[in-house]
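Colleague: got a structure for you, letters missing:
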């Protein structure tokens, strides 16, 4: 009987040990936990630079806003510069995701890439994408000491322009479309893209003084030239 009790106690102790080990294992951070922590730190940093500027971006302010430890921060970002690089990478990935989504939604346009770029501007201007705000200006300011920070964004734009040229050449291999008709050649497609960038940056810098009618006239012309006039919307100034 004593031997049986001893064996039972041993088994119970072993089970308790296994349970404790299992609990310890369950408390170990997972990859998902790591991604969530990194995302939370990036969100906090993005909030700071958009609301207060990059000069106010410090490690202490980020971890306080994110509710994280300094050790967690340094695990993901060894320095402030590494954090800035990650913010730019994250923004470039965001650009790619939005472009892909909007292009897929414009399959019937004669020039889907240009049509999706127009849809992007219109939805951004109306606050439907990113609530009408962007960290790009703050990131550009942060890169004034080190231009390599913006390389992911420059690479995204270069990729977009290369695709724009290829798609335009496919649509109009021999000559530009006649004025007033749908579609455009590669040079006009580039000009229209830069015109939309101008509208976008005027909004970001707070220098947009166009009336609703003036803005609608510009975006309407771009919609016609991209072959997506049926899908255009009236752009309303916020």
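Modeller: Structure's in. What do you need? Quick caveat: nothing in here was measured; it's all calculated off a predicted structure.
Colleague: all contacts plus neighbour counts: C-alpha atoms, from now on.
Modeller: Noted.
Colleague: name the element the residue nearest the centre of the chain belongs to?
Modeller: Note on the chain: the residue nearest the mean C-alpha position is residue 94, at 2.1 Å, using Cα atoms, centre = their mean. Following DSSP states H and E, the helix or strand that holds residue 94 is helix 80-104.
Colleague: just to revisit the earlier point, and the residue nearest to the centre of the chain, how close does it get to residue 115?
Modeller: Distance, residue 94 to residue 115, by Cα to Cα, to the nearest Å: 18 Å.
Colleague: try residue 9
Modeller: From residue 9 to residue 115 the distance is 74 Å (Cα to Cα).
Colleague: another structure for you, compare them:
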């Protein structure tokens, strides 16, 4: 059912993500969908859980490949966030407006970000983690909405700076 919901969100837009549309895409009855997800909000909650679980697992896998040193989780977060966008990123973008209309779902998103920030800042301190996090999220959002002002060379430099900031205690030198 969640695969069908993802397909509907990507093919038709999250505004058309209804229990009927998911049922049709899944080749199931609406009652079958409602057995698992009694409301659209329950479906959206499950989609958010799926997206955040995938994101958490991807960051953890990247962290496992990095040396066990301060900043490991922060660097893995940056690497995961600046990679080539995948289906989860596109679904996240599609769901932004729908989720924003639900205070309960926004609380879940806020809790996810808070938990993630605790992890990435646990061994590097607030300032370094906060600056890296805000810049990384900004880059991700600009690219998601295709409004980034950076060309490929500039983007690569931004990614290099973010990676350096995540990896070292000393801020990277920014050329004039």
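Modeller: Yes, it's here. Everything numeric in this text was worked out from a predicted model, so none of it was measured.
Colleague: and residue 132 of the second structure? What does it align with in the first structure?
Modeller: If you follow residue 132 of the second structure across to the first structure using TM-score structural alignment, you land on residue 192.
Colleague: what helix or strand does the residue lying closest to that match once chain neighbours are set aside sit in?
Modeller: Leaving aside its sequence neighbours, residue 192 of the first structure sits nearest to residue 222 (Cα to Cα, 6 or more residues apart in numbering; 6.5 Å). Per DSSP H and E, residue 222 of the first structure falls inside helix 212-225.
Colleague: over to residue 124 of the first structure. Which of the three states is it?
Modeller: helix (DSSP: H, G, I helix; E, B strand; the rest coil).
Colleague: quick check: it touching residue 132?
Modeller: Yes - the pair residue 124 of the first structure / residue 132 is scored as a contact, 4.9 Å apart, by Cα atoms under 8 Å.
Colleague: any residues in contact with both of these two?
Modeller: Common neighbours of residue 124 of the first structure and residue 132 are not found (criterion: Cα atoms under 8 Å, 6 or more residues apart in numbering).
Colleague: how many other residues sit next to the match of residue 132 of the second structure?
Modeller: Number of residues near residue 192 of the first structure (other Cα atoms under 10 Å) recorded here: 23.
Colleague: quick one: contacts of the helix or strand where it lies?
Modeller: Taking DSSP H and E as the criterion, the element that holds residue 192 of the first structure is helix 186-205. Residues outside helix 186-205 of the first structure that contact it (Cα under 8 Å, 6+ apart): 114, 117-118, 121, 125, 133-134, 137, 161, 164-169, 208, 222.
Colleague: and if we set it to 7 Å?
Modeller: 121, 164-165, 168-169, 208, 222 (Cα atoms under 7 Å, 6 or more residues apart in numbering).
Colleague: just send the residues you listed back as CSV, with neighbour count, secondary structure and distance to residue 13 of the first structure too.
Modeller: Compiled in CSV, the contacts of helix 186-205 of the first structure are given as follows (neighbours: other Cα atoms under 10 Å; DSSP: H, G, I helix; E, B strand; the rest coil; distance: Cα to Cα, whole Å):
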residue, neighbour count, secondary structure, distance to residue 13 of the first structure
121, 20, helix, 65
164, 22, helix, 69
165, 17, helix, 71
168, 25, helix, 74
169, 17, helix, 75
208, 15, coil, 73
222, 27, helix, 75
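Colleague: for residue 136 of the second structure, see how far away residue 155 of the second structure is.
Modeller: Distance from residue 155 of the second structure to residue 136 of the second structure, by Cα to Cα: 11 Å.
Colleague: these two: which is more packed in?
Modeller: Higher neighbour count among residue 155 of the second structure and residue 136: residue 136, with 22 against 15, using other Cα under 10 Å.
Colleague: give the equivalent position in the second structure for residue 137 of the first structure.
Modeller: Residue correspondence, TM-score structural alignment: residue 137 of the first structure in this structure matches residue 93 in the second structure.
Colleague: now do residue 205 of the first structure
Modeller: Alignment note: residue 205 of the first structure maps to residue 145 in the second structure; criterion TM-score structural alignment.
Colleague: any idea how far the match of residue 137 of the first structure is from residue 85 of the second structure?
Modeller: Separation of residue 93 of the second structure from residue 85 of the second structure (Cα to Cα) stands at 11 Å.
Colleague: show me which of the two is the more surrounded one.
Modeller: Legend: neighbour count by other Cα under 10 Å for residue 93 of the second structure and residue 85, higher for residue 93 (18 against 13).
Colleague: show me what contacts residue 59 of the first structure?
Modeller: If you count contacts by Cα under 7 Å, 6+ apart, then residue 59 of the first structure has residue 80 around it.
Colleague: look up how far residue 195 of the first structure lies from the residue nearest to residue 192 of the first structure.
Modeller: Noted for residue 222 of the first structure: a distance of 9 Å to residue 195 of the first structure, by Cα to Cα.
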